[in-house]
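Asks: For reference, the sequence and a predicted model appear below.
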Amino acid sequence: MHNYLPSKHSILTMLLLRSNIRADLNWALRLGLVGLLSTSYLLANAQQNATINGVIKDETGKPIPSATVTIRNATSGMKKTTTSRPDGTFSLDQIPAGQGYQISVSSIGFKSRELLDYTITDRDKLAINISLESSAQNLQEVVVTALGIKREKKALGYTVAELKGDELTQGKETNVANALSGKVAGVQVSRAASGAGGSSKVVIRGNNSLIGNSQPLYVVDGVPIDNQNISSPNQSGGTDYGDGIGNINPEDIETMSVLKGPNAAALYGQRGSNGVILITTKSGKAGKTRFSYGTDFSLGNGLVLPDFQNAYGQGLNGTFTHFRKDDGTIVSMSEALKNGYSGMPKMSAGRDRTTRASWGAKMEGQTYEDAYGNILQLTPKPDTYSSFFQTEKQFVNNLSIDGGTDKVNYRFSFANTDVKGYIPTNTLKRNNFGLRTQAKITDKFHIDIKANYIAQKGQNRPTLADAADNPAYLFISQPRSLGNDIMAQYKWTAQEISRQLGFSGL
């Protein structure tokens, strides 16, 4: 024989089914009433759990975002964690009734606080205002040293400069190394005129070698990375394809520490003789899953352009280099002046700097024939640089998802970079994917797994240095009377090259 006591919900159902309801009420209506009563009961039962709402502020009354709030009950083993919103508010629901609850609140830069021995009853709605005391002074004294070890700054025998991640993302640089410029004393940052995706040169406390590499060693989460620039340009030319540090997503960086001097880099041996830059990447935080999205758009133009004279055109010794006679033959200008030939002055082509330089006649609108056979007036073309180089456009999208518990956390990030360079058809497209998971197995056994995937495609990267296909070099040598509109009209076919003065042996 069983002892059975029906619940309130069962009693209500049985009463409904067995009551003397009018016979014309069909079973569909009865079942609908049963469902309505069941839903009402579930809602009433859910409301029996307690809810805690609160706000976290600092000593001055300002809200503290992203603070970790944890409620636990040692007797029942119940534990819940959340984080405060941007306005400092937080909420915890579905808290069962019980005694001996403990609420702890913590945030970076503040002293943790615990609220002990809370008794919670059914349907309680608690409102808590919590104030945290700042501990920023102690926080600033802790820095990341070699191998990722954290030590107090005053205990170190060398200089360490630390930058937070938000300081590195203010300028939205494609190469994060450029963000160090002007932020750390003794650190010099220079970039080549290599357009989108180019490398950067970082020197700490001056060059240590006249011919060698004086750049520091980069260490990401305790692992040294290869920062070499493959096929780097030299004084004779070449193309800059970027370096290792330029592939890191700036939004993934938590802190960047610059270790100066040989003592700071002793653990890294000879590779750290030029200094070490330690990069600590972001990880997930305990609490609800958080989504973050950001987009940035920036424009860039040349800051300093060369100064040109616009008085004298192409030629040599104050006059034209060649002359086309009335019968169509071409002679030198000196021969035409000597013999008094009738015809028209003509420009020469080719790579000879003496014939294409701007040491010719004063530009006063004279009629002449250019190297391509066009009949033009000799006037200055002052906008050769500005009409070729275009405004650089950079568009960056960032997405991150993170969350977890006190035992396991995760963070996924994605960055899309799209740059249209200052040279026509020069583009850079890059996608960064990052995943990091941390797990605390025991107090002495932790797991940290990181995976990164980078896909980058650059097109028409400019040639550097004193090379024939370096556009900056070509425009410096371009005659001041030769405009880009004339040069853009032609595709250099073999027939045209054979007719041009300077290529045909004349």
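Replies: Okay, I see it.
Asks: from here on, contacts and neighbour counts on C-alpha atoms
Replies: OK.
Asks: The residue positioned nearest the centre of the chain: what's it in contact with?
Replies: Among the residues of the chain, the one closest to the centroid is Pro250, at 4.3 Å (Cα atoms, centre = their mean). Contacts here follow Cα atoms under 8 Å, 6 or more residues apart in numbering; on that basis Pro250 touches Gly165, Leu168, Thr169, Val176.
Asks: Of these - the most surrounded one?
Replies: Within the contacts of Pro250, neighbour counts (other Cα atoms under 10 Å) peak at Leu168, which reaches 23 neighbours.
Asks: Look up the closest residue to that one, ignoring the ones flanking it.
Replies: Computed as Cα to Cα, 6 or more residues apart in numbering, the closest residue to Leu168 that is not its neighbour in sequence is Ala179, at 5.4 Å.
Asks: So the one you found: helix, strand or coil?
Replies: Applying DSSP: H, G, I helix; E, B strand; the rest coil to Ala179 yields a three-state assignment of helix.
Asks: okay, now it: neighbour count?
Replies: Ala179 is surrounded by 18 other residues when neighbours are defined as other Cα under 10 Å.
Asks: sorry, back to before: so which of the contacts of Pro250 belong to helices?
Replies: In this view, these that belong to helices under DSSP state H are Gly165, Leu168.
Asks: show me what contacts the residue nearest to Leu168?
Replies: With contacts taken as Cα under 8 Å, 6+ apart, Ala179 has the following neighbours: Leu168, Thr169, Gly171, Glu173.
Asks: Distance check, the first one against Leu12.
Replies: Counting by Cα to Cα, to the nearest Å, the gap from Leu168 to Leu12 is 65 Å.
Asks: need the contact list for Gly421.
Replies: Contacts for Gly421 were tallied using Cα under 8 Å, 6+ apart; they are Gly195, Ala196, Gln390, Thr391, Glu392, Lys393, Thr427, Leu428.
Asks: all helices in the stretch 301-450 of the chain, in order from the N-terminus.
Replies: With DSSP state H, counting those that start in this stretch as the definition, the stretch 301-450 of the chain shows helices at residue ranges 333-339, 353-356, 384-388.
Asks: okay if I get these as TSV plus mean neighbour count?
Replies: Formatted as TSV, the entries for the helices of the stretch 301-450 of the chain read as follows, by neighbours: other Cα atoms under 10 Å:
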stretch	mean neighbour count
helix 333-339	14
helix 353-356	18
helix 384-388	15
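Asks: nearest to Val276, of those?
Replies: Within these, the stretch nearest Val276 is helix 384-388; the backing value is 39.6 Å (Cα to Cα).
Asks: now the closest one, how far from the chain's geometric center?
Replies: In terms of Cα atoms, centre = their mean, to the nearest Å, the gap separating the centre of helix 384-388 from the centre of its chain is 29 Å.
Asks: try this one next to it:
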Amino acid sequence: MMKKYIYLTLFFSGLFFNAYAQEVVTGVVKDATGQTIPGATVVIKGTSKYVSSDLDGKFSIAALKDFPFTLQINITGYQQQEIDIYELSDEPAEIILKTANVLDEVVVIGYGTQKKGDITGSVSSVPQLALKQPISSFDRALQGAAAGVQVTQVSGQPGAAVSIRIRGGNSITGGNEPLYVIDGFPVYNSNGDASAGVTAGPSINALASLNPSDIESIEVLKDASATAIYGSRGANGVVLITTKKGKAGQNTLTYDAYYGTQQVLKKIDVMTNAKDWAILKNEARANSGKAPYYTQDQINGLGEGTDWQDAAFRSASIQNHQISMTGGDDKTRYAISGNYFKQKGVLLNTDFERYSGRVNLERDFSEKFKVGVNLTASKISAQVANAGVVNALLAMPPAVNIRDASGKYTYQSEFETPLGNPIATLEKEINYTETYRFLGNAYGEYAFFDGLVAKVSFGTDIINNKQNRFIPSDIYQGANSNPTGKAYVGSKFASTWLNENTLSYSKTINDKHSLNVVVGYTQQAFETESAIAGSQAFITDQLSYNDLASGSVYTQPESGSSAWALNSYLGRINYSIDQKYIFTVSGRADGSSRFGKDKKWGYFPSAAFAWNISKEDFLSSYKTISNLKVRLSAGVTGNQEIGQYLSLATLGSNTYFFGGQTYVGFAPNRIANPDLGWETTAQYDAGIDLSLYKNRINFVFDAYLKKTTNLLLNVPIPYTSGQTTALQNYGSVENKGIELGINTENLTGPFSWNTNFVFSVNRNKVLTLGDGADYIISGANIAQVGQPLGTFYGYQTNGLFQTGDDIANLPTINPATTKPGDRRYIDINGDGKITQADDRTFIGNAQPKFQGGITNTLSYLNFDLSIFFQGTYGNKVFNQNKQQLELLTGQQNASVTAYERWTPTNPTNDVQRAFEDPAPVNTSRYVEDGSFLRLKNITLGYNLPKNIAAKIHSNQIKVYVSAANVFTWTKYTGFDPEVSRNEQSTLNQGIDYSIYPSSKSFLAGLSISF
């Protein structure tokens, strides 16, 4: 018994000794200058054991019993280092990491990856820092972050879509948004794609379903060499999204969160004093030959008046929470995350909310075979502002109270222009959309032998959208319907499936010739179904949209379905000699169901050449130059974004009345066009990549020319056809420009400072519109041969008529009614009259002369600071809000410029006289300079010392404060110069009218990893 006790004592003593006397490997990680590197990951190769270097660059990791083994040391910005451990030493190992060579950085391209040094096309990488802003969708992170990419925030509504143009707009009526490829799955983000069609307000961005914090990298493919492999969808550029993946030996649990508040960027200056507005109203009536509306006693009793904007705008919260787990071993890598994001709008009762989850998993079954899945699921919901509510906030007179004497909401403005109470609209109207999305793909890769790899993937994108709208009978919009009150319920289900099959081969011969070949076949199909139902005249508003049967009058239901399919063959060959001379040839053949039976297939080739001059012997003595490469490319891409069935003859339903009965019949509404084909964009690019002083200064310069032909336009056709227009291939548009990107490492060491600068210029011009057409007019915009898209069209003004002017003999729109104080217009053709046909002209353009962004990142010890400025110059905005507010009718509110209006005692030459019935005229008066410089984001962070983090067993704890849209320097008088009433439209861009205003935010955040 005693012997057994002794054995047990010795056994547990051995365990105790092994636990506390375990042998370890110690070391310190430094850079080439001798500075220690904190946060470097040290992994025992082939195992899941890892540690991170501390603030002094030191590490300690338990040794394996079996020698030798290998340590892998890596950190972003440095080349990975491996050291073999043959025995333990009392001296710490000193590990020197070399700065990562810019040319060795791996960049994601279409259907593969490439080292930067081997790229022949124009590819921009979006800095990770851009994704750390408080944004609802990742596409907003492209703003000012990549040269040649113009991002317009078309609405401040939380979750609203943005408009993106890569190297300008190619199409007049077709789609101009880029193609997004998310972990290999192509997605086109067009407004309304996931909408049931019920919501009257800003479109909710379908891309907002993807959590920006899940993204590892964003690459923007711009020239034909980079985009031709996407064929019929590459003309507008391609944005490649790669989500975060797990890494062997790095098991990490991270919690990220931030919380903040938002405020409207600015208010528009309108009259808020009821007395002053009443005087204006009386004056407008007097100038129209009418009696005053108010007596002087009534004016004196009006009080200060209502500031409708103050009542509608609020301080709104924004918050984000994410938990993520990443890691793996030499066989399996995983990344799992869950996210909650909520942004309340700065307008009452508007908000956006997202729940999302992601799973990325890879498994090596053998050295030859591996599989993986990328899955994301999300639910987004939003309460959307009524499309006209901002206009009502600006136009509602200050003499109207928000509530009446009984405390109920005032129903409407009592004056001639009918305006509903916008506060009641915001508070009581339900405009709710809810979208569920599942996006995922699964793939398998098999290496037949060294260099030859086959990959097969299957994916699906499923969107289920539900929209509910209820307009109660006690607000203006509901009471003015006939019958009163409205409710609608709509749903839309859209699904896409994708199968891609590629075969790639890589081979290096004699360390001199390098070959990479990719060939593939892909197929994709899409189908959608939608339905809308509605009722009116409800007995009670309590049930809102939840019981359509309780409405006594049913609105006509709508339903529909559509589908498209795309089959493709693709290929690319990359060939380099000594890494000096690099050739790329690629192409794709697409067969699309969207086009005519004689034009189903399109072919999109490209070729490119790059010369790494810095590898030539004659530059070897120039130590200043780290890298010098010139690039040339040419190719053709296409655009298929025109909707479905437009090449076919179709029938439309119509309602007829015969003998007191209602009948439904069908009639032709489109003629067939079997020759309807692609819009085709030919692009030529020349670029230079230059790195100096051991890659501390990096330049990327590109010059390009794009010509888009066979535009998809609705062309007038003879009335004998039974139709007025038909979609045909006519016309062409040109874009040309330059792009510059500069990245500098200004200071290194304990205090470091990096700068990233992007700059771009694009010039757009309509070359032809086909079949003798010279222009297309749409509202305040015109597409005119020889002019850029986005051109404003109207009258040039040269002041006001004054007392004493011989008005009868001067050019006017209406000589019989024109009086002193009315606006003058320039007689363009000199015929003594002002007419639409002859005297309207070009009065500005929405496209900027140049745009850019600059980010400075500084760090010192545990502190880091980033400052991001973004701006444009030379773009114009048609301020339609100002046009309405300067009518000075006295029937609605007016701009504060009304205080400077023309009167006989104030003969100004700027603001016209008050008058009850002027017609709004598109003039140069309302075209304003939209140039701006914006402090887009500023973030200050602090990493807590390691010894503090260790108390809760954390690897890292970071706290930070951030501000977005902090200051905007601009001459524009509206809410924000970044506007476009018509959202993603290229023809009708740059119009500011009743748009949900943008906001600025201030927040604090926390990141903890274990």
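Replies: Thanks, I have the structure now. Since this is a predicted model, take the numbers as computed values, not measurements.
Asks: ok so, going back, and the contacts of Pro250 of structure 1, which is closest to Ala50 of structure 1?
Replies: Out of those, the member with the shortest distance to Ala50 of structure 1 (by Cα to Cα) is Gly165, at 38.9 Å.
Asks: Tell me the counterpart of that closest one in structure 2.
Replies: For Gly165 of structure 1, the equivalent position in structure 2 is taken to be Gln128, counting by TM-score structural alignment.
Asks: same check, this time on Thr463 of structure 1
Replies: Alignment note (TM-score structural alignment): Thr463 of structure 1 maps to Asn386 of structure 2.
Asks: ok, the nearest residue to its match once chain neighbours are set aside - contacts?
Replies: Taking Cα to Cα, 6+ apart as the measure, Asn386 of structure 2 lies nearest to Gly201, with 5.2 Å between them; neighbours along the chain are not counted. Contact criterion Cα under 8 Å, 6+ apart gives Val384, Ala385, Asn386, Ala387 as the residues in contact with Gly201 of structure 2.
Asks: What of Thr70 of structure 2?
Replies: If you count contacts by Cα under 8 Å, 6+ apart, Thr70 of structure 2 has them with Ile44, Lys45, Glu82, Ile83, Asp84, Ile85.
Asks: Just the buried residues from those, in PyMOL please.
Replies: Restricted to the buried members of the contacts of Thr70 of structure 2, where burial is judged by 16 or more other Cα atoms under 10 Å, the PyMOL selection command reads as follows:
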select buried, resi 44+45+82+85
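Asks: Would you reformat the contacts of Thr70 of structure 2 as a markdown table and include secondary structure and distance to Phe604 of structure 2?
Replies: Shown next, in a markdown table, are those (DSSP: H, G, I helix; E, B strand; the rest coil; distance: Cα to Cα, whole Å):
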| residue | secondary structure | distance to Phe604 of structure 2 |
| --- | --- | --- |
| Ile44 | strand | 47 |
| Lys45 | coil | 45 |
| Glu82 | strand | 44 |
| Ile83 | strand | 48 |
| Asp84 | strand | 50 |
| Ile85 | strand | 53 |
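Asks: just the contacts of Thr70 of structure 2 now: which is nearest Lys882 of structure 2?
Replies: Using Cα to Cα, Glu82 is the member of those that lies nearest Lys882 of structure 2, at 65.4 Å.
Asks: how much space is there between the counterpart of Ala265 of structure 1 in structure 2 and Asp839 of structure 2?
Replies: Aligned by TM-score structural alignment, Ala265 of structure 1 pairs with Thr227 of structure 2. Relative to Asp839 of structure 2, Thr227 of structure 2 is positioned 43 Å away (Cα to Cα).
Asks: Who has more neighbours out of the two?
Replies: Thr227 (35 against 18).
Asks: For that one, which three-state class applies?
Replies: Here Thr227 of structure 2 is helix, with the state taken from three-state DSSP.
Asks: which residues touch it?
Replies: The neighbours of Thr227 of structure 2, taking Cα under 8 Å, 6+ apart as the test, are Gly110, Leu221, Gly234, Ala235, Gly237, Val238, Thr637.
Asks: wait, isn't the first one in contact with Ala226?
Replies: Yes. Because the distance of 7.2 Å satisfies Cα atoms under 8 Å, Gly110 of structure 2 is recorded as touching Ala226.
Asks: For these two, indicate the residue with more neighbours.
Replies: For Gly110 of structure 2 against Ala226, the residue with the higher neighbour count under other Cα under 10 Å is Ala226, and the figures read 27 against 19.
Asks: Touching, Gln703 of structure 2 and Leu740? I think so.
Replies: Not Gln; residue 703 of structure 2 is Ala. No. The pair formed by Ala703 of structure 2 and Leu740 falls short of the contact definition of Cα under 8 Å, at 9.1 Å.
Asks: Longest helix in structure 1, please.
Replies: helix 27-46.
Asks: What residue in structure 2 is paired with the residue nearest to Leu168 of structure 1?
Replies: Here Ala179 of structure 1 is matched to Ala141 in structure 2, going by TM-score structural alignment.
Asks: State the distance from its match to Thr152 of structure 2.
Replies: Applying Cα to Cα, one obtains 11 Å for the distance of Ala141 of structure 2 from Thr152 of structure 2.
Asks: Can you say which helix or strand has the nearest residue to Val184 of structure 1 once chain neighbours are set aside in it?
Replies: Spatial nearest neighbour of Val184 of structure 1, excluding adjacent residues (Cα to Cα, 6+ apart): Ala161 at 6.7 Å. With secondary structure defined by DSSP states H and E, Ala161 of structure 1 is part of strand 160-164.
Asks: Check which helices and strands that strand sits against.
Replies: Strand 160-164 of structure 1 makes packing contacts with strand 253-259 when contacts are defined by 3 or more Cα pairs under 8 Å, 6 or more residues apart in numbering; DSSP states H and E.
Asks: which helices and strands does the strand it packs on pack with?
Replies: The contact analysis (3+ Cα pairs under 8 Å, 6+ apart) places strand 253-259 of structure 1 against strand 160-164, helix 165-168, strand 276-281.
Asks: Which parts of the stretch 251-400 of structure 1 are strands?
Replies: With strands called from DSSP state E, counting those that start in this stretch, the stretch 251-400 of structure 1 shows them at 253-259, 276-281, 287-300, 322-325, 330-332, 343-346, 367-369, 375-377, 392-404.
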